[in-house]
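In: the sequence and its predicted three-dimensional model are supplied below.
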Amino acid sequence: MTTTLRLGHRRSRPRVDRLIAGRLPVFVALVGLMAWAVHARTRDLGAPLWIDEGISFGVAHHPLWAIPGVLRQDGAPPLFYMLLHVWTAVLGSTVRSGHVLSLLFAVLAIPAAFWATGGVFGRRAGVFAAVLVALDPFAATYAIEVRMYSMLLLMGLLATGAFLRAFVVAPGHRGWALGVAGALAAVMYTHNWGLFYVAAAGLVWLCLVAASGRPLRRQLMISGAIGFGGALVLFLPWLPIVVVQAQHTGAPWSHAPHWKSISTAFERLLGGRVPETVLLLFALAGCGQLLRADRYPAVRRAALATAGVALLTFAVAYAWSNLSSPAWALRYLVIVLAPVAIVIAAALSRAGPVAVAVLAVIFVGSWYGKPTHAAMAHKSNVAEVAQRLGPVLPAGVQVFSTQPEEVPVLHYYLPPSTRFATPLGRVADAGVMDWRDAMARLDRPEAATTFAQVLRRLRSGQQLLLVQPRFSAPSAPWTRRIRQLARRVQHDRLADPTVRVIDSVLPQHGFGRATVSALLLERQPASGQ
C-alpha cells in the first residue's frame, strides 16, 4: 500500500478559477526565463571551440554503435556523444549546431528545476529554482559548450526530483521508484561524476530508511531496491568499460583538490563570492521555517535529503580525487548545482518577499552579462590559427602538437588531409584523444625526442606546422610535463639552422590551458645546394 506524505498544504483541491490564477503566472514566468536564456546565449552560439569541444565532435563523428568502443580511450560515458552523433547527422557538424544542442538542454533545465522543486516545496520555491538555473553564470557558461554539462544539469534535476518523490513525498510509489532507476542511469551514462551523485543518493536513502518507522521503512526499502537496483541493471552493460577506463584513462591533467578548492568550488557554483555569500545567508534565514519539524515533517525530510545529496556528492568526489585518481574539475560541479539550486530555492521561498528583491539585486549587480562575450570568444585561439594559416597550408601537411589533446580541435578546423603527430607519436585517429596510460607514455624518454625525429624527416621545401601550448601556471603532472616537452621542442627547432619560420600566429588574449601559438616551418635547402 502506498503512503503519500502531505507537505504542509492546508487546502484541498483548489477551485478552477484559483487553479488558473495560480498556474498562469507560473507559466508566464517559466516561458519568460526560457526566452531570456535563449536570448542571452544567442550572440555566443558561434564562439570558437576549445579542446574538449573538439573531442566531442571527434567522438561523435564515429559510427553510432562504434562510439562506446571509441570511449575506451577517452574515459567518458556514451550518452551525450551518441545524442550529438544523431543531432549532427540531422543538423550538421557546425559550431552553431553543436552549441544549440547544449542550449536546448540548458533551456529544458529551467522547467525541470521548477518541476523538481515545486512539487515538493511549493510553487514559489519552484519558480525560485527555475530563476537560479536560468540566471546563474556557472550554468550559463556551459549552456553553449559542446559538452555534456548542461545535459548533466538537466538529468541531475530530474533525478533529484524523482528521488524526493519516491522516498519523501510518496514512499512506496512504484512509478516514482522506476523513475529514479531511469534518472539515475541517465546521470551515470552522461558523466562519470554521476557515479558520485548516485553514491550520495544511496547514502541519503539509507539514512531515510534508518530514520523511519517499521511500515515506512519497508516501503522505502522496496522503493530503493527498485530505484537503485533498476539503475544498476540499466548501467550493467557499460560497467565493464568503466572498469577499463578506471584502470587506464584517468585524468592526469587534473589535480587533487585541497581545502581552498572547497571555497573556490562554491564561489564558482553560485556565480561569485558576493552572490554566494548573499544567497547562502538569506537561504539560512529561511531554513528556520523550512526545518520546523512540528509543522511540516515531510518538508524537513525533503530539505535535509536534498542538502545531503548535494554535500555528499561533493564530498565523495573530493575524497575520490584525493584518495584515488584525481578527477577534479570545476565544470564537473554542475551535477552538484542541481540539488544545491533546489535546496537554496526551497529556503528562499520561506524567507518572504525579500527573497525576490535579493535575487533581483544579485542578478543586476553580479550575474547580468556573465559569462561575458569576451570570455566565450577567447576560450581557445585554435579557430584563429586555422583561419590564418589553413588557406596557405599545402595538402597533407603535418602538424606537430606538443599538447596531444589539442589534436581533435585542430582536426576540426584544419583541412581534412592534415596529418598529426604529438610527443606520443603519430596520431591514428585525430578525432579522439587516447588517454590510456597517457601519463606513463608521456614520461617515456622517446616522448622527448619525437619532434626531433619529425624534424629530421622534413625534406627540403617541405612544411611543418608546430602548435605549442601557452600555459600560464601549469599545476597538474600532465601540464607540467607538457611544458617541459614544449621547451625541448623549442630547443630542437632552434638547433636546426635549415628550418625557418615562414608564418606564425601568436595568442592575443592572454594565456590559458587552451591557448596555443602556431609556427609554420619550412626546411630550407642546405648551403651549397
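Out: That came through fine. Numbering: from 1, shown residues only.

In: can we go C-alpha only for contacts and neighbour counts from here?
Out: Fine.

In: how close does Arg456 sit to Ala486?
Out: Distance, Arg456 to Ala486, by CA to CA, to the nearest Å: 17 Å.

In: neighbour count for those two, which is higher?
Out: More neighbours surround Ala486 than the other of Arg456 and Ala486, with 22 against 10 (other CA atoms under 10 Å).

In: ok, now which ones touch the more buried one?
Out: Contact partners of Ala486, counting by CA atoms under 8 Å, 6 or more residues apart in numbering, are 402, 468-469.

In: over to Thr88?
Out: 97-98.

In: I would like the residues contacting stretch 236-243, please.
Out: So stretch 236-243 is in contact with 72, 75, 77, going by CA under 8 Å, 6+ apart.

In: hmm, 7 Å instead?
Out: With contact meaning CA atoms under 7 Å, 6 or more residues apart in numbering, stretch 236-243 is reached by Arg72.

In: stretch 132-149 too?
Out: 33, 37, 45, 53, 56, 80, 98-100, 102-103, 106, 110, 150, 190, 268-271, 334, 341, 367, 370-371.

In: stretch 62-81 too?
Out: Against stretch 62-81 from outside (CA under 7 Å, 6+ apart): 56, 59-60, 82, 85, 148, 189-192, 241, 245, 249-250, 433-436.

In: out of these, list just those in helices.
Out: 56, 59-60, 82, 85, 189-190, 241, 245 (DSSP state H).

In: putting a second one here so we can go through both:
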Amino acid sequence: MGVISNNNLDEQLFQRLQTSRNVLVRLVRQPWLWGIVLLASAVRFYGSTVSAIWCDEGSSLMLSNYTLSGIWFHAAHDVHPPLYFMLLHGWIALFGDSLASIRALSVLPGIASVFLGMWLVRLIATQRAALLAGILLALLPTAVRYSQEVRMYSLLGMWLIAATIALVYWVKSPQKNRYLVIYTLLMTAAFYTHYFTAFCVIAHWLYLLLLSTRNSVAGALIKRPAWWISNAAIVVLFAPWLPGLADLLQHMDELKAGGDVGWESPVDARALPSMIWQVLMQSEGTKIPGPLFWLAPSVLFAGAVWVAVRDNTPYKFHALIVIYTLLPILLIYAISFASPMFIERYVTFAALGLPLIVAIAVDRLLKHRRALAISVFALFLGVECVGLRGNLTGDVDRFDQLVAHVNQQFLPGDRIIVSDLFWYFSYVYYNKTNVQPMLYTPPTPEGLSGRPTAYGFGTLVNADGAKIYVDHLADLPAAQGRIWLVSSSVQPDDFAPIPAGWDKTQDLTINDTQVRLYLTCGADNCGRDPKGSLFDGSVHP
C-alpha cells in the first residue's frame, strides 16, 4: 500500500485500517521502511568506534566483568539497576570486548527504536506520518549519540517505545490481556534498566486519566482490573531489587560526597530551551541569537500542545505521544530546581517522541497548509543535520592513544598511578601491561580520607583498595622505580607537589589528559630495559 495522501480519505475506512491486526505486516512490506532502517544503521555505526571509552562507559565495562551475582551486588551500590550490565556481561562473553562489539550493544537498540517509532506512528496516524517520523527519528542527534555509548540509555528508549506500542494495542483491544502481559514485561525490563522509567509510568497513567474524562468505552480503561493487575505485577517483578534501592537511598550522602550524584549544575529559566537545543543540535544554544534561542523551542512546545489538543480521535493517541514526550522532560526539569538532574542523557528516552510529534503535525498540515508543512519538516530536518554533523565532526577524545603510549613504553617494574576515578575506569579498559593501575587518593583539604566509599563508583574498586590506593606519592618506595602519572592536563596539577628527587623524563598531553614518566632513582639504576639499554625518554604518541 502506498503512502496515504488522499485528503478525502474516508475517516471510517481510516479507523478500520488503524485497528487492523495487520498494521505491522503491511508496514514491514514497505521498501521505504527498510531504507530508513538502513539510514539509521549507517549513522549509528559510522564513527561508533572513533571516540575513546570515557568514565561512565569504563564503569559499565568494569561492572560487567563480575559474575551475575557480583553485578547484582555492585549495581545495588551503584546508581543504576543491573539489567544493562548483565546483558553487557553476556554480550562480551559471546562477541568479545572490542570497541566495535561493546558499542554495538547500544547501536542495535537505537536502530530498533527507529523501527518501533515508525510502528507506533503507523498505529496512530497515517503511513505518510510513519515515513516522516522514521526519517526524523533516524537522524535525531541525541538518539544517535547515545546509541554509540556503552551505557543503558539507548536500551531504555527501546523498552519504553515498545511498551507504549503495547499500551496502544491494549487500548484498542482491552479484552486482549496478552497486550498487558507484554506491557508488564517491557516496563519491568525498563525499570531494571533505569529508574527514570517511573516518569514514563506517570505519562501512561496521565494518558488513561485523560481518556477517563471522555464519555466512551475508552474512558473506563483506567478502572479495569487488568490495568491495575498489570501495574501491580510490575511492582512485584521489581520487588527483588527494592532492598538494594532502599539501601542506596540511605547512603545518598556518600554518593554525593563521591560525586556520583549531585554533580549536576543547577537549572534556571534558560535550561529548558537549552535542553531542546542540546537534543536537536548537540549544542546548548549559547551562540544562538537570543530571540531565536527562546522562539524555536517555544514554537516546538506549542506545536506539540496543538497536536494534542486537536486530536479528536476516540483514543487520543496523538495526545499520548505528546504526554510521553513532554511530561518527563518538564517533570525532570521541575525536580531539578530542588535536586539537579536535568541532563541530556536522562531525557533522551522522552526526546525520542519529538520527531514523532513533528511528523504527525506535518502530516496534518499537508492537507491544508502544504507550504507550511514542508517548511516545518525542512527546518526540523535541517537542525537535526547540523547536530548530526557536530556529532560526526566534533572533537574526538583520544585517551586511548595516551594509554597506548604507556603500553608501548612500559617496562617490568613500572608503576602506573591515575589521579581520578574519572580516568581510572577508561585506563583499565585500554591497559595492556598486565599491571593493575593504582589510584591517587590524597586526603581532602579538611584532612579527611580521599578514598572512595563503598557506594557509587567506589564499589568497583574498594575490594582492591589495599593494593591500588595511593594517599601520598612520597609513601611509594623510591629505589628501582619508574612511575607513570596519568591526570588531567588542566591546572592545578592533580599530583602536586611531586616528591623531591623524582626526575621527569617524559610529558605527553593528548586532549585534556597527560601522562608523565618519573624516575625515582638515578638513570643508571632504573632507566635500563631488561636487555640493559638505556631508556632514551623519547615520546611516541
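Out: Yep, that arrived. Only a predicted model underlies this, so the values are computations on that prediction, with no experimental measurement involved.

In: which of the contacts of stretch 132-149 of the first structure are buried?
Out: Buried by 16 or more other CA atoms under 10 Å: 33, 37, 45, 53, 56, 80, 98-100, 102-103, 106, 110, 150, 190, 268-271, 334, 341, 367, 370-371, out of the contacts of stretch 132-149 of the first structure.

In: among the ones in helices among the contacts of stretch 62-81 of the first structure, which two are most distant?
Out: Longest distance between any two of those is 21.6 Å, between His85 and Gln245; criterion CA to CA.

In: most neighbours, which of the contacts of Ala486 of the first structure?
Out: Within the contacts of Ala486 of the first structure, most neighbours by other CA under 10 Å means Thr402, with 29 neighbours.

In: matching that residue against the second structure, which residue comes up?
Out: Aligned by TM-score structural alignment, Thr402 of the first structure pairs with Ser419 of the second structure.

In: verify the stated contact: its match with Pro442.
Out: No - the criterion here is CA atoms under 7 Å, and Ser419 of the second structure misses it with Pro442 at 9.3 Å.

In: most centrally placed residue in the second structure?
Out: The structure's the second structure has its C-alpha centroid closest to Tyr153; by CA atoms, centre = their mean the separation is 3.2 Å.

In: about what we covered before: overlap in contacts of Ser419 and Pro442 of the second structure?
Out: Counting by CA under 7 Å, 6+ apart, Ser419 of the second structure and Pro442 have no contacts in common.

In: what do we get in the first structure for Ala361 of the second structure?
Out: Counting by TM-score structural alignment, the partner of Ala361 of the second structure is Ala347.

In: got a list of what its match touches?
Out: Applying CA under 7 Å, 6+ apart to Ala347 of the first structure gives the contacts 283-284, 286-287, 290.

In: strands of the stretch 101-250 of the second structure, residue ranges please.
Out: Taking DSSP state E, counting those that start in this stretch as the criterion, the stretch 101-250 of the second structure contains no strands.

In: re the thing from before, closest to Phe363 of the first structure among the contacts of Ala347 of the first structure?
Out: Among the contacts of Ala347 of the first structure, Ala283 lies closest to Phe363 of the first structure (CA to CA), at 16.1 Å.

In: what's the helix or strand for the closest one?
Out: For Ala283 of the first structure, the host element (DSSP states H and E) is helix 273-290.

In: so where do the helices sit in the stretch 401-541 of the second structure?
Out: Under the criterion DSSP state H, counting those that start in this stretch, the stretch 401-541 of the second structure carries helices at the ranges 421-430, 465-468, 523-526.

In: counting by contacts, list what the last one packs against.
Out: In other words, helix 523-526 of the second structure. Packed against helix 523-526 of the second structure by the contact rule (3 or more CA pairs under 7 Å, 6 or more residues apart in numbering; DSSP states H and E) you find no helix or strand.

In: so for it, what gets flagged as buried?
Out: Neighbour-count burial for helix 523-526 of the second structure, counted by 16+ other CA under 10 Å, picks out 523, 526.

In: Gln12 of the second structure - how many residues pack around it?
Out: When neighbours are defined as other CA under 10 Å, Gln12 of the second structure has 9 of them.

In: and Leu88 of the second structure, what is it in contact with?
Out: Neighbour list for Leu88 of the second structure: Ser64 [criterion: CA under 7 Å, 6+ apart].

In: report the separation between the residue mapped onto Val501 of the first structure from the second structure and Arg415 of the second structure.
Out: Correspondence of Val501 of the first structure to the second structure, assessed by TM-score structural alignment: Lys504. From Lys504 of the second structure across to Arg415 of the second structure, the span is 14 Å (CA to CA).

In: how about Val144 of the second structure?
Out: Val144 of the second structure is 38 Å from Arg415 of the second structure, where distance means CA to CA.

In: same question for Val383 of the second structure.
Out: Taking CA to CA, one finds Val383 of the second structure at 48 Å from Arg415 of the second structure.

In: now swap in Pro314 of the second structure and tell me
Out: Pro314 of the second structure is 69 Å from Arg415 of the second structure, by CA to CA.

In: and these two? Which one has more around it.
Out: Each of Pro314 of the second structure and Arg415 has its neighbours counted (other CA under 10 Å); Arg415 has more, 18 against 15.

In: would you mind confirming that that one makes contact with Ile483?
Out: Yes - applying CA under 7 Å as the test, Arg415 of the second structure and Ile483 come out as touching, 4.8 Å apart.
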